[in-house]
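*Asks:* I need the structure of the sequence given here:
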Amino acid sequence: MNSSDGGTDVGHDRPRSGPRATYPTEQSSTSRRRWFVGLSVLVVVAGVALAWLGYTKFASPDVSGEATAYQILDDSTVSVQFTVTRADPQTPVSCVVRGRSRDGDETGRREILIPAGDQTQTGVRTEVATSKPPVIGEVFGCTTHVPAYLTASTP
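*Replies:* Predicted coordinates for the structure are as follows:
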């Protein structure tokens, strides 16, 4: 046989031309098994990572704040009433409350300390000074990580 009909040249294991050169040789079962195991491990790791991400992102938080009412007091002040819900009422929390103007800009912000208490839900009312006339007051967020500068004596 010669190389034009798919034969091999002397000293070469693979043909250089012809049908046997065009189609690859069949893979061994060991090679296929390695690919299967490798891809299976990759899928399992990706699934665990996705489950962990979903849990940390959507699990119920330790604390949450929800605005229940707001009142525009004047062109530079909005009063915001909100409810804080916490898993452990003995933990102090801080919440950021803000006022927004007609164009959607945040025009005022205030951090509030909610001290430890006896109830999981606490109602709070505060006023936020704004740099533009406010149209809404809202709770931006709450956390159990109370900053050191926020103490019970902060008004």
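*Asks:* Going by C-alpha atoms from here, please, whenever you check contacts or count neighbours.
*Replies:* Fine.
*Asks:* hey, which helix is longest across the chain?
*Replies:* helix 29-58 (DSSP state H).
*Asks:* Which SSE is immediately downstream of that one?
*Replies:* Note on helix 29-58: by DSSP states H and E, the next helix or strand toward the C-terminus is strand 63-74.
*Asks:* Run through who's touching that following strand.
*Replies:* Contacting residues not belonging to strand 63-74 are listed as 78-87, 93, 95, 133-139, 141-144 [C-alpha atoms under 8 Å, 6 or more residues apart in numbering].
*Asks:* Give me the buried subset of these.
*Replies:* Neighbour counting with 16 or more other C-alpha atoms under 10 Å marks 78-86, 93, 95, 133-139, 141-144 as buried within the contacts of strand 63-74.
*Asks:* Pull the number of nearby residues for Trp30.
*Replies:* Heads up, residue 30 is Thr, not Trp. Thr30 sits with 9 neighbouring residues when counted by other C-alpha atoms under 10 Å.
*Asks:* Second chain to compare with the first, below:
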Amino acid sequence: MKLLLIEDEIELAKSIQGYLNEHDFVCEWASNYASAINKISSYDYDCVLLDLTLPDGDGFDILTELKKQNKTEGVIIISAKETLESRIEGFHLGADDYLTKPFHLSELLVRIQALIRRKQFNGNTKIIYNANQGLNHSKKQA
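*Replies:* The predicted model follows:
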């Protein structure tokens, strides 16, 4: 799975990127608004991890740009902004989840996995392959 991390705090970004790479994700990193827009315009991702406060722009504008480009990436906002208004605005602009800093990397991992599962496999936790009929999704698990 391919992720884009948009985060200007270098140490935090390195920590997140290293952790996700250890868990079999390909995690690219953009440290500012301009490079994030360039990557979003050039590549497709399974999930975007988005900080709202960037040195040269606003994360909400990135959400708007994703929508404008008809991108289908799942978006998890990771932000120190913990106001109800910022969370609501993020969801209105198309974010799928919102995680307030500081957070545990293990929680971020399971949120990413859940988001990708919902987007790609309709919430199923098992995939069954039948050689005669191709790929079939199992029924949703409780």
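*Asks:* What would you report as the TM-score here?
*Replies:* The TM-score (TM-score structural alignment, normalised by the length of structure 2) is 0.21; 55 aligned residues with a C-alpha RMSD of 5.3 Å.
*Asks:* about what we covered before: in helices, which of the contacts of strand 63-74 of structure 1 appear?
*Replies:* Per DSSP H, those never map to helices.
*Asks:* What residues sit buried inside the host helix or strand of Asn38 of structure 2?
*Replies:* Here Asn38 of structure 2 sits within helix 33-42, counting by DSSP H and E. Residues of helix 33-42 of structure 2 classed as buried: 33, 36-37, 39-40 (neighbour count, 16+ other C-alpha under 10 Å).
*Asks:* Val75 of structure 2: which of those is nearest?
*Replies:* The closest of these to Val75 of structure 2 turns out to be Ile40 (C-alpha to C-alpha; 11.9 Å).
*Asks:* Leaving out sequence neighbours, find the closest residue to the closest one.
*Replies:* Distances taken as C-alpha to C-alpha, 6 or more residues apart in numbering place Leu66 nearest to Ile40 of structure 2, at 7.4 Å, with adjacent residues excluded.
*Asks:* And the one you found, how close does it get to Phe60 of structure 2?
*Replies:* 10 Å (C-alpha to C-alpha, to the nearest Å).
*Asks:* buried set for the longest helix along structure 2?
*Replies:* Secondary structure of structure 2 per DSSP H: the longest helix is helix 105-121. Neighbour counts using 16+ other C-alpha under 10 Å place 108-109, 111-112, 114-116, 121 of helix 105-121 of structure 2 among the buried residues.
*Asks:* So which of those is the closest to Leu4 of structure 2?
*Replies:* Ile112 (11.5 Å).
*Asks:* what about that closest one, distance to Leu3 of structure 2?
*Replies:* Counting by C-alpha to C-alpha, the gap from Ile112 of structure 2 to Leu3 of structure 2 is 9 Å.
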